[in-house]
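Asks: Next one to model:
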Amino acid sequence: MKLIPISLPPQTVSLGEKEIFLRFQADRRHPDWVVLHSLDLAEHVRLQRSEADFVVLIPGHGIVVVEVKGHALVRRDAHTGQWCLGQDPPRSRSPFRQASDAMFAVRERLVRHHHRLGALQFESVVVFPFADFRVDHDSSEWHHWQVVDRQELNARPLADCLVHALHCAQRDAVERRGRALPRSMSAEDCEEARSVLRPQIGEAPLDRTRTQRREEELAQWTGDLTTLLDAVWSNDRLLLRGGPGTGKTGLLIEAARRAFLEDGSPPLVLCFNRLLATSLQGALGECAQVSTLNALVSQLDFAAGARGLAARRASGEFRPAQTLIIDEAQDVMHPDACEVLNLCVEGGLQAGRVLAALDVDHQNLRCEATSLSTQTLLSSYVSVDLWNNRRNLPRISATAELYSGFRPWRHTLRADDGVRARTHYGARLDMIRILGETLTALHSEGFGPQDIVILSGCRPPDSLAASPEIQELRLIPYDVPSTNQVRYTSIHAFKGLEAPAVILTDLPHGPDPQRLMLVGLTRSTARVHLLVDRPEPFRQQYLRSAT
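Replies: Sure, this is the predicted structure:
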């Protein structure tokens, strides 16, 4: 299938949309299909502005508009008729009406371009990837073929569901309503519809060949990791060990989704970094309860320590999770925390269902060493060692090894694009100009503001990006949501995350600059620029082993 855009925008927060996007992306049976994601409908038939989650152009068949509801629970109040989707406030507007309105808006747009496109078969479908649709199927508001729920998705491919919906809609139109047989969609119709609808998306002028190759590589390695998880999933206690970029967090996300489907309740997912927790919650939605360790302690009021929590658990005031998932375990599982975590999962850390990922050797930025008791505990877990770098391009991973002195990987799996990491030297005042030039260069390559992050070795308020002299660049802190401004934060705060383009500033810094450099460089999936305003300390710190 041809997906437009070829990758999910960073601002996509719907877990349901991500799930359906990945299903389309994994489809290899329909190379001539075109899937438009998040199609802006400025001329919506009922709303001034709306969007269609997916518009699928199917040569030989027709056009399907797909509305995705990624909630774990779906019901309609029998008395009020209102829809209750997960934890969202009740709404009177049916998701089927929402999908139908979007379909008619798409049809109107195409017919206005050329009336012959109106003779194609159109249909709308609502997909509930994480819920079983138990609302009565005989409602006059929708047809049974317009519902694709979790059970249906498990029974057959999504593509088959969409073709089935078009066939049923066509038969209904001809046999029951006496309409003329819709015209089959030709390859020319598909290309024309794509050319009409695609400008509605507002894509940036990216180098699509390069970007598509990058996304296909990342998708391939993600699939390989999923296969690996299949092989070890039967073990209740798993330990994922690997350097940066080896896929630990991606595996934990997949594990959380599986645990939710199997347990019927959200697993507890813990990490250290607040930004990582926000990202994980966005990826998992209602499938997991995500928290940092500090936020969990604050939320549950552990002032009385583990004994107090044990008393609350015994009284039923606190219920442990059936599955505990820990990212950044080297930062989370210190002895005091383990005493509390032991009570947060049924069976405890030694007998419960626990999955942890850690990198003690290369990303332990906060603890001097993992305690002996924690090491003993984790030694009883089934270990999965991840040795291949799946995130970084070869020249970036080579730069990370050169500057840090570490060798975290056996292989870097991605293909070389011929672009090296760039290091810029200059005085502090020069850095303002160099940063502006670097941003301009990245924009000219097609990287948008949402693709770029500036990471510092020091606290964000003390960094180059926060200096008053640089206000004309309109940089903002990373925790401020934005799609049209470049954001900045510290390497510490960004650990566990990634971005297409990374700019590193304010190095060397901190008690362990080698690990800091490794973490910073390996955040990038495409481009790295280092801005060095203290050349001599930089060379002494990072290049001594290379001379």
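
Asks: Going by C-alpha atoms from here, please, whenever you check contacts or count neighbours.
Replies: Fine.

Asks: What about Arg156, how many residues nearby?
Replies: 10 (other Cα atoms under 10 Å).

Asks: Likewise for Asp361?
Replies: Neighbours of Asp361 under the rule other Cα under 10 Å: 15.

Asks: Helix, strand or coil: sort out it for me.
Replies: Put simply, Asp361 is coil when judged by DSSP: H, G, I helix; E, B strand; the rest coil.

Asks: got a list of what the nearest residue to it once chain neighbours are set aside touches?
Replies: Spatially, and ignoring its direct neighbours in sequence, Asp361 is nearest to Gly243 (7.9 Å; Cα to Cα, 6 or more residues apart in numbering). Counting by Cα atoms under 8 Å, 6 or more residues apart in numbering, Gly243 makes contact with 359, 361-363, 386-387, 389, 408-409.

Asks: count of neighbours near Leu442?
Replies: Residues within reach of Leu442, counting by other Cα under 10 Å, total 19.

Asks: Strands of the stretch 401-547 of the chain, start to end?
Replies: Taking DSSP state E, counting those that start in this stretch as the criterion, the stretch 401-547 of the chain carries its strands at 411-412, 422-425, 452-456, 476-477, 487-490, 499-505, 524-532.

Asks: counting contacts, what elements does the last one pack onto?
Replies: The helices and strands touching strand 524-532, judged by 3 or more Cα pairs under 8 Å, 6 or more residues apart in numbering; DSSP states H and E, are strand 422-425, helix 428-444, strand 499-505.

Asks: Would you do the same for the sequence below? I want to compare the two.
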Amino acid sequence: MSIMIPRVYDQSTPSPGEKNFFERISNDNKTTDWVILHSLNIAHHKTNIMGEIDFLVIIPKVGVLAVEIKAHRYISVDCGKWYMGRNDQHGTVRSPFVQVNQSMFSLKDYIRENYSPLQNIPIFPLVIFTHTEFSFKSIEWNSNQYVSCKEYRSQPISEVLLKRFKKIKKEYLTKSSTKWLQSNQERPNKKEVEKLVELLRPSLESPSEAVSLGDEINIDLVKFTAEQFGALDMMEDNSRLIFNGAAGTGKTFIAIESAIRAATKGYKVLFVCMNKLLSEMLRLAIDNENIKVTTLHALMRKYDPSPAEDTSQYWETDLPQVCYLNMLEQIKEDDFFDLLIMDEAQDIIGNELWLDCLDLLLTDGLSNGKWHIFGDLSYQSIYNHNMSKLDLLNNIKNRNVNNSIVTLRKNCRNVETSARLSMTLANIRSPYQSYLRNNKSIINSKIRVFVSEEEQLNILISIINKCFDAGFIESDIIILSKVAESKCISFKYQDKLSAKPYKSDVKGLRFTSIHKFKGLEAPIIILTDFDEIESDNSKTLLFTGASRATDSVHYIFHKNIEKYLTAQR
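Replies: Here you go, the predicted structure:
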């Protein structure tokens, strides 16, 4: 079986031909070492803003085929216009051969510009008509450039493509202008295949224009690493996975993609997190009727009509107990979910009562159902101070031992110098194996010390102004406090700062607590209200807050911390 990238096929794609080709080539036992990229977006298309190759078939020691699939049962060509289907009244002058050729040449240009050693790998275009016999003749194409329905269906797809490769190469080698092929016939080799996949594997869409430095940083961040693609592929083969990684390793990014992929297959997905602000961001990022995004507390409140109490006892014990009993009576068949996704799971899985409630909503429960758990089980457990990583894992393993743990160690968010300063201050060993971003911060992370409240406010104002001078805008800056939002310095002086409490749909300079901002990120993070950083809780909060920054972190510490800072140096 071939290596399909992505591993899943988007069920919403209307083309029966693409679906049939995907199923046939992914199940052909003679394509074991083949790699197939499908729906490959070509962002630097020669004639269109965005082009697409239906399937890019990479065959080791043979070459690469850019495949265009046409599934129409009726095709007509009249006076240079192509009519695809009996209901096509307008036609198009752009033939399937022109489409695939333009995309192929754009792809070749991209390869040459980004990794020239691969530029002479044989890449050829091929149009496959999966539902009709194509018999039109023209000087614009020849019989080696297409496969008709009968040939496509009468033999294994591996044989169809290998035979076509043989014919194409034979034709090319007779031409004086294609002598380059003579010395490149057995390419790509195994290492070249790996490099080609690394180069071409499609990234998530990102904005084409940046309006601020923060937007430019976001464009740099919105792409999958090879480690993340591997994690996504594992989901296709494992029903129960725990993804453990420190801040910035892309857990939420993968969680969102896993939810979307499951939803495209028709799964009903429950996406749960602890943080209200994170859930709001997730709802904006995910717009799919098959995916329900909610905080755990909001989910449980649905099953408890009594007034909420603002106490730990209520949220951690009383509410889940009431919720569980009411669920047993009220849950209907339509309330069950096929897949459970937990983000920032270290805040959830430490409470057995909460897990009991989630268990009731998942088809086959936590013991035998499908779930993907994402969390930082070592460094960001700010709600379960007394539970170790092993304790948290055991809470899950006690319900099902047949699960796998995936460790994420590539930092995709932080600039390395910024991350290392935060780890030094928090006195923790680096959980990262490498960093995706090799560039320097636009503004260097820095520690400032204050004595009085007035001095802390003045330092805060000066940092904000420095960020403006460097080109950042108000919405790029988030002020995070060690204490509750209503007790922080930014809340007290919000009018003087022209700042507002953080809301995802509100722009401008914003502030909130570190607890509330968990799971989110911003270019500039300013940490305030730290009177000590020696306790374990303060270190965890410091690292959690600092790890939100995609550019730099600005620490405002009380003078009492100077002795600790001196000792750390």
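
Asks: And the helices and strands packed on strand 524-532 of structure 1: which comes nearest His492 of structure 1?
Replies: Judged by Cα to Cα, the one of those that comes nearest to His492 of structure 1 is strand 499-505, at 12.1 Å.

Asks: from the contacts of Gly243 of structure 1, which would you call buried?
Replies: With burial judged by 16 or more other Cα atoms under 10 Å, the buried subset of the contacts of Gly243 of structure 1 is 359, 362-363, 386-387, 389, 408-409.

Asks: ok, so of the residues you listed, who is nearest Leu378 of structure 1?
Replies: Asp359 (12.7 Å).

Asks: Tell me the spacing between that closest one and Gly457 of structure 1.
Replies: 20 Å (Cα to Cα, to the nearest Å).

Asks: And the contacts of Gly243 of structure 1, which is closest to Gln322 of structure 1?
Replies: Using Cα to Cα, these come closest to Gln322 of structure 1 at Asp359, 24.8 Å.

Asks: In contact with that closest one, which residues?
Replies: 241-244, 328-330.

Asks: Then Thr295 of structure 2?
Replies: 272-276, 279.

Asks: Which ones among the residues you listed lie within helices?
Replies: 276, 279 (DSSP state H).

Asks: Which one of the contacts of Thr295 of structure 2 is nearest to Tyr110 of structure 2?
Replies: Comparing the contacts of Thr295 of structure 2 against Tyr110 of structure 2 with Cα to Cα places Ser279 closest, at 37.6 Å.

Asks: Give the equivalent position in structure 1 for the closest one.
Replies: Residue pairing (TM-score structural alignment): Ser279 of structure 2 is matched to Ala277 of structure 1.

Asks: residues near that match, how many?
Replies: Counted with other Cα under 10 Å, the neighbours of Ala277 of structure 1 add up to 22.

Asks: distance of it from Leu270 of structure 1?
Replies: 8 Å.

Asks: Need the overlap of contacts for these two.
Replies: Shared contacts of Ala277 of structure 1 and Leu270 (Cα under 8 Å, 6+ apart): 290-292.

Asks: Using a markdown table, please lay out those together with secondary structure and distance to Phe260 of structure 1.
Replies: As requested, the shared contacts of Ala277 and Leu270 of structure 1 are exported to a markdown table (DSSP: H, G, I helix; E, B strand; the rest coil; distance: Cα to Cα, whole Å):
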| residue | secondary structure | distance to Phe260 of structure 1 |
| --- | --- | --- |
| Val290 | strand | 13 |
| Ser291 | strand | 16 |
| Thr292 | strand | 19 |
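
Asks: What residue in structure 2 is paired with the residue nearest to Asp361 of structure 1?
Replies: Matched to structure 2 by TM-score structural alignment, Gly243 of structure 1 sits across from Ala246.

Asks: what's the longest helix in structure 1?
Replies: Looking across structure 1 with DSSP H, the single longest helix is helix 208-232.

Asks: about what we covered before: check the contacts of Thr295 of structure 2 and tell me the two furthest apart.
Replies: The widest separation within those (Cα to Cα) is 10.3 Å, between Val272 and Lys276.

Asks: So which of those two has more stuff around it?
Replies: Neighbour comparison, Val272 of structure 2 and Lys276: the larger count goes to Val272, with 25 against 18 (by other Cα under 10 Å).
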